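> A structural model of the following input is requested.
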Amino acid sequence: MEFVANKSNATLFVGVHGMGGIGKTTLAKTINNKLSNQFELRSFIADIRESCKQNGMHYLQNQLINDILKQDGGVRNKDEGIKFISSKFKGKKVLVLLDDADEVVQLKCLAGDHDWFSSGSKIIITTRNKRILEEARVDYNYEHKEMDNNQSLIMFSKHAFRRNSPPREFEDLTHEVVSITGGLPLSLEVFGSLLCGKEPTQWINTIKKLKRVPHTEVHKKLRISYEALGYRQKQIFLDIACFFICTNKIIASYMWDACGFFPSEGIEALIFMSLIKVGNDHKLKMHDQLRDLGREIVCEEN
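Sure thing, here's the model as predicted:
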C-alpha cells in the first residue's frame, strides 16, 4: 500500500507470489478493496489458471471487457481480445485484479502493457510462479510468506474457537496443532475448522492422525503446483521431500545429473514455484506441508 500510495498517478503492475494456500488471493483482495473507492472502473478475474483451461482465454477477455466497458466485447479468440483491450482501454483508469495466473501469456492477453490503460491504473496479479511476474516486468514484486507463530495462533483460534486465543484447557493442544501447520494459512483454516467444537480427547486423536496422514483438503491445493511440474522436476521435488531436506544442493545434484534430470534447471523451477527454498548455506529447504505432500505421493505410487 505504501508503494502504491507513493506512485498514485502512475500506471502500476503489482505482483504477489508464493506457494499454494499461503493467502495470496486474500492479500490481493484486501489491497483491491482498499483501493476500490479510487476507481469507477474495476474488474476481478478470479482463478485464471482453471478458468482459462475450461473456457479459453477469450472468455476471460470478454469478462474483463464487460466489467470495464459494461458491454459485450464479442471477442472470439485471444488475438481479437488483445486488439480490442489494447485499443479501447487506453483512456480508462482501471483497477484490475488478475488472480492465480500460471502462464505469462495470460497476462499478455489481459494486461499486456502499461500503455493499454490510462495513467493511475493499478493491475494486481497473483501467481505461484515468480518467473511469470519477472517476464511480465511488474513494477513491484512481493513474496507472500508463512505466518509467524503469533499470527498463526490468532488465525487458528478464530476458526477453532471463534476468538483470538484458545481457552486455557486447549492451550497446549492449540500450540501443537499450530506447529504442525508451519504457518500456512490454508492449513490453519482447515485444521481449525476441523477441530472446532471437539472435545480434548478428539483433538488428541486428530493430532495423532494429522502427524501421520496429511489433511486431504490442504493437499488438494498444494498438489496443483506439483502437477504443473515436468517429469524431471517432479522427481527432484519427491527426492527432496523424502531424502534431501537440509542437504547441500550441490551434493544432491550429482545424483540428479547422473539420472539426466538437469538439476540446475529443476531446482530453479522449484524455487520459482515456491515449492522449495535454498538457504545461504546452499541447503535445500521445504515447507512441512509440501514435504508431507511429496511423501504421500510416493506412498500412492508405490
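> From now on I want contacts and neighbour counts done on CA atoms only, so please keep to that.
Fine.
> Confirm that Val96 sits in a strand.
Yes. Using DSSP: H, G, I helix; E, B strand; the rest coil, the assignment for Val96 is a strand.
> Give me the neighbour count for it.
If you count neighbours by other CA atoms under 10 Å, Val96 ends up with 25.
> Now do the contacts for it.
Residues in contact with Val96 (CA atoms under 8 Å, 6 or more residues apart in numbering) are 42-45, 122-124.
> That one and Asp288, how far apart?
Using CA to CA, to the nearest Å, we find Val96 at a distance of 34 Å from Asp288.
> Ok, Lys211 next?
Distance from Lys211 to Asp288, by CA to CA: 11 Å.
> What ranges does the stretch 1-150 of the chain have for its strands?
Along the stretch 1-150 of the chain, the segments classed as strands by DSSP state E, counting those that start in this stretch run 12-17, 41-45, 94-101, 122-127, 140-143.
> Of those, which stretch is the most buried?
strand 122-127 (a mean of 25; mean count of other CA atoms under 10 Å).
> Return the list of helices and strands in contact with it.
strand 12-17, helix 24-35, strand 94-101 (3 or more CA pairs under 8 Å, 6 or more residues apart in numbering; DSSP states H and E).
> To compare with the earlier structure, here is another sequence to fold:
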Amino acid sequence: MGGAGKTMLAKAIFQELKAQFDTFSFIESVKELQRKKILLILDDVENLIIAEDLSRVCDWFGEGSRIIITSRDMQVLKHASAFSTYHVLDLDFDDAFHLFSLKAFKQYEPFKGYMGLSKSVVKYCQGNPLALIVLGCFLYGRGKEEWESALDKLNQTPHKNIVDVLKLSFDGLDNKQQNLFLYLAFLINARVYKSFDLIRQLYGSSVHIEMSVLRERSLISVSQKEKIGMHDLVLQMGFEIARQQLFSSPKTPVRLWRHDEIEAIRCMSLDASKIKRIALRASNFQKMYNLIFLKVYKSDREKPSRLNICGDLDYLSEEIRFFSWEEYPLPYVPLQFCAENLITLEMP
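Presented below is the predicted three-dimensional model:
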C-alpha cells in the first residue's frame, strides 16, 4: 500500500548499514530507472551467468542507453550478447615510450643519459600498459646503477605486481587448462615449432576446447597458419608459476626451465653452450619416468658443449614425445628406448 512508509524505512536501513559495505547505491524507483537513458560500466566481469543475466535487463533502460563491460574472457562477452566487441591492442613503441616516460620522469622524454635504459625497459614491456606503469613508477627517482640492476633482475624474474595481475587469467583456468598453458610456455621458450597439429598429437582431440579457452583469455595467440604464440610477459609469468610450483611441491612432475631444477622432471631444455660445466649421470634418466620432452641445444655454435654424460645411456622414458639433442655424444640411442609415443626425433 502506498504511503505506508516502505521507502522511508528502506532509506533508514540503507543509512544504518551502508558503512558495512565496500560500495553501495540507493535507487529510489526502479520504474524511473527503467525509463532513463543511462551509461553503465561494469569492469572485470568474469562470471558467465552474471553476463547472461545482464543481457536480459537491457530492455529496462531508456532508448540510447549504453552498457560497457570489460572482461579478461571473450566468452563472457559472448554470453552478454554484446552488440560489438573490441580487443584492446598493445601500445606501439612511441605511445609506450611516452607513457613510460610520464611515470618514470614525469615528462614525455627521459632525462639525459637515460634514453638507452628507457628503451630497454619499454622493449621489455612489449606495449603492455600495466607493465609500463608499474616499472615506470618503480624506477622513478632511481639512479642509473639501480636501473641497470633492475633490468638484470627483470630478465630473471618478472616484477611481482605485473605477475599478480596477469596471473588472474591463469587462476581462472581449470587444472587441465593450466597444465596445457605451462606446457605451451615451455615449448615456446624451447623454440619448438608450435602448431595445432603438434599439440593435438601430444594431448588428443580434446585439446581444441582447451586451446579455445586459452585464446579467449588472451593467454595465447594463433596465427592464420595455426602457429601458437605468447606475449613475452605472459611467457615470463609461466616461468614464475613453474618455479613456484617447484618450490611448493618438489615431488610433483614439473617442467625444467633451468639446469639446476632437477627434481621430478617432465620437460627438460638445456643450452649446452651456456650452462656451467656439468656431468649428468646416465642413471639419472632412469628416474625421469615422467619425461615427455627432452631438448639439448647450443645457442652459441662456436662454444663447445658443456654437458657430459657419465656412463651408458641405456634408458629413456616410455612417455617421451619430443627428443632433440644437438651434438649427441653417444654412437647409439638408448637400448631401452620406446618410440611408440615419439612425435619428433632430431639428432643434428
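> one step back: dump the contacts of Val96 of structure 1 to CSV, plus distance to Met147 of structure 1.
Formatted as CSV, the contacts of Val96 of structure 1 follow (distance: CA to CA, whole Å):
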residue, distance to Met147 of structure 1
Arg42, 30
Ser43, 29
Phe44, 26
Ile45, 26
Lys122, 27
Ile123, 25
Ile124, 22
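> which of those residues show up in structure 2 as well?
Mapping the contacts of Val96 of structure 1 onto structure 2 (both residues aligned by TM-score structural alignment, their matches' CA atoms under 8 Å) leaves 122-124 still in contact.
> which one of those residues sits closest to Glu50 of structure 1?
Ile124 (18.2 Å; CA to CA).
> any idea what that closest one aligns with in structure 2?
Residue pairing (TM-score structural alignment): Ile124 of structure 1 is matched to Ile68 of structure 2.
> where's the residue nearest to its match when sequence neighbours are not counted relative to Lys123 of structure 2, distance?
Once flanking residues are discounted, Ile68 of structure 2 sits nearest to Ile41: 4.7 Å by CA to CA, 6 or more residues apart in numbering. Distance of Ile41 of structure 2 to Lys123 of structure 2, given as CA to CA: 32 Å.
> Please apply the same query to Gln178 of structure 2.
Between Gln178 of structure 2 and Lys123 of structure 2 the computed distance is 27 Å (CA to CA).
> Once you drop chain neighbours, what's closest to the counterpart of Gln236 of structure 2 in structure 1?
The alignment partner of Gln236 of structure 2 in structure 1, by TM-score structural alignment, is Asp292. Closest residue to Asp292 of structure 1 apart from its sequence neighbours, by CA to CA, 6+ apart: Pro214 at 6.5 Å.
> Which residue in structure 2 aligns with the one you found?
Using TM-score structural alignment, Pro214 of structure 1 pairs with Pro158 in structure 2.
> Can I take it that its match is in a strand?
No. Under three-state DSSP, Pro158 of structure 2 sits outside any strand and is assigned coil.
> Check the burial of it by counting its neighbours.
Pro158 of structure 2 has 18 neighbours, counted by other CA under 10 Å.
> Now do the contacts for it.
Counting by CA under 8 Å, 6+ apart, Pro158 of structure 2 touches 233, 236-237, 240.
> now swap in Phe272 of structure 1 and tell me
Residues in contact with Phe272 of structure 1 (CA under 8 Å, 6+ apart) are 128-131.
> and it, what pairs with it in structure 2?
For Phe272 of structure 1, the aligned position in structure 2 is Glu216, judged by TM-score structural alignment.
> wait, isn't Phe323 of structure 2 in contact with Lys295?
Yes. Between Phe323 of structure 2 and Lys295 there is a contact under CA atoms under 8 Å: 6.0 Å.
> who's more crowded, these two?
Using other CA under 10 Å, the more surrounded residue of Phe323 of structure 2 and Lys295 is Lys295, with 21 against 17.
> for that one, what are its contacts?
By CA under 8 Å, 6+ apart, the contact set of Lys295 of structure 2 is 190, 268-270, 322-325.
> ok, and it, which helix or strand is that part of?
Here Lys295 of structure 2, judged by DSSP states H and E, is contained in strand 293-297.
> for the longest helix along structure 2, packing partners?
Secondary structure of structure 2 read by DSSP state H shows that its longest helix is helix 232-248. For helix 232-248 of structure 2, the elements it packs on are helix 160-171, helix 175-189, strand 254-256, judged by 3+ CA pairs under 8 Å, 6+ apart.
> by how many degrees do that helix and helix 175-189 diverge?
With axes from the mean of the first three to the mean of the last three CA atoms, to 10 degrees applied, the angle from helix 232-248 of structure 2 to helix 175-189 works out at 120 degrees.
> what's in contact with helix 232-248 of structure 2?
With contact meaning CA under 8 Å, 6+ apart, helix 232-248 of structure 2 is reached by 124-126, 157-158, 163, 166-167, 181-182, 185, 189, 219, 252, 254-255, 257, 261.
> For PyMOL, write the selection for the buried entries among the residues you listed.
Those of the contacts of helix 232-248 of structure 2 that count as buried under 16 or more other CA atoms under 10 Å are selected in PyMOL with:
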select buried, resi 124+125+126+157+158+163+166+167+181+182+185+189+219+254+255+257+261
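> Which ones among the contacts of Lys295 of structure 2 map onto strands?
268-270, 322-325 (DSSP state E).
> Including distance to Ala150 of structure 2, could the contacts of Lys295 of structure 2 go into CSV?
Converted to CSV, these look like this (distance: CA to CA, whole Å):
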residue, distance to Ala150 of structure 2
Ala190, 25
Met268, 28
Ser269, 26
Leu270, 26
Phe322, 36
Phe323, 36
Ser324, 35
Trp325, 34
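> Which pair in these has the greatest spatial separation?
Largest separation among the contacts of Lys295 of structure 2 by CA to CA: Leu270 and Phe322, giving 13.7 Å.
> returning to what we had before: what's the spacing between the match of Ile124 of structure 1 and Ala80 of structure 2?
Look at Ile68 of structure 2 and Ala80 of structure 2: by CA to CA, they are 10 Å apart.
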